[in-house]
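Asks: Sequence and predicted structure below; questions after.
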Amino acid sequence: MLTPTEENALRIHIEKLEKKVVIMQKLSTIEGFYSEFFEKLKTAPSNKSAFNEVNETYFELFGKYRYSDFNTFKVITNRNNKKIK
């Protein structure tokens, strides 16, 4: 049986894991990564820094980078945008 303090710590840990799962689900798709990039653009000093922040988050969660660098991200994004049009 857990003490109230242990229960609270476990509840907090579970909430953190649930938030982590949500961001992992979002970043696991190209659209989600792109969406998160645009969210970061609102506060980031540049496109590249917004990209780096999202790509680093992806690395922390998945153990690898989604894109090797900002230029690769731009090329793939441009290519995907052309397919949509």
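Replies: Sure, I can see it.

Asks: From now on I want contacts and neighbour counts done on CA atoms only, so please keep to that.
Replies: OK.

Asks: Helices of the protein, start to end?
Replies: 4-27, 30-41, 47-62, 70-84 (DSSP state H).

Asks: mind giving me JSON lines with those and columns for mean neighbour count?
Replies: Shown next, in JSON lines, are these (neighbours: other C-alpha atoms under 10 Å):
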{"stretch": "helix 4-27", "mean neighbour count": "13"}
{"stretch": "helix 30-41", "mean neighbour count": "17"}
{"stretch": "helix 47-62", "mean neighbour count": "17"}
{"stretch": "helix 70-84", "mean neighbour count": "12"}
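
Asks: Roughly how far does Glu60 sit from Ile84?
Replies: 30 Å (C-alpha to C-alpha, to the nearest Å).

Asks: And here is the other one:
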Amino acid sequence: MTISQHHIAVQVENERLRKENELMRQIASTDGFYEYYFRQIVNFKSRREAFKYVNELYKKCFGSYRYSDYDSFRITSNRKK
């Protein structure tokens, strides 16, 4: 690997880490998780599938689920209204 190839690889990795960090900051808070979930709904057939996707992202980032299931998420989000 040449120096320029290495430099490009480092830039690509830095960008990936920046995006991952941004996502982690977003979904770490209850409000951020909720907002990210609502932005994802359009990409899925159901709200439950969108929730599952975001909850899995949370687990990937933090090592555990934010919510035990969709119903606990709904109960928590309904309290916010």
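Replies: That came through, no problem. On a predicted model such as this, the values are computed, not experimentally measured, just so you know.

Asks: Would you confirm that Glu56 of the first structure contacts Tyr65?
Replies: Yes. Counting by C-alpha atoms under 8 Å, Glu56 of the first structure sits close enough to Tyr65 to count as a contact (7.1 Å).

Asks: shouldn't Arg48 of the second structure be in contact with Asp71?
Replies: No. Between Arg48 of the second structure and Asp71 there is no contact under C-alpha under 8 Å: 9.2 Å.

Asks: Just want the most central residue of the second structure.
Replies: The structure's the second structure has its C-alpha centroid closest to Leu57; by C-alpha atoms, centre = their mean the separation is 4.5 Å.

Asks: outside of stretch 40-52 of the second structure, which residues touch it?
Replies: Tyr37, Tyr70 (C-alpha atoms under 8 Å, 6 or more residues apart in numbering).

Asks: let's see 10 Å
Replies: Outside stretch 40-52 of the second structure, the residues that touch it by C-alpha atoms under 10 Å, 6 or more residues apart in numbering are 33-34, 36-39, 53-58, 65, 67, 69-71, 73-74.

Asks: Quick one: end-to-end distance for that stretch.
Replies: End to end - C-alpha to C-alpha - stretch 40-52 of the second structure spans 11 Å.

Asks: so what corresponds to Glu22 of the second structure in the first structure?
Replies: Under the alignment (TM-score structural alignment), Glu22 of the second structure pairs with Val22 of the first structure.
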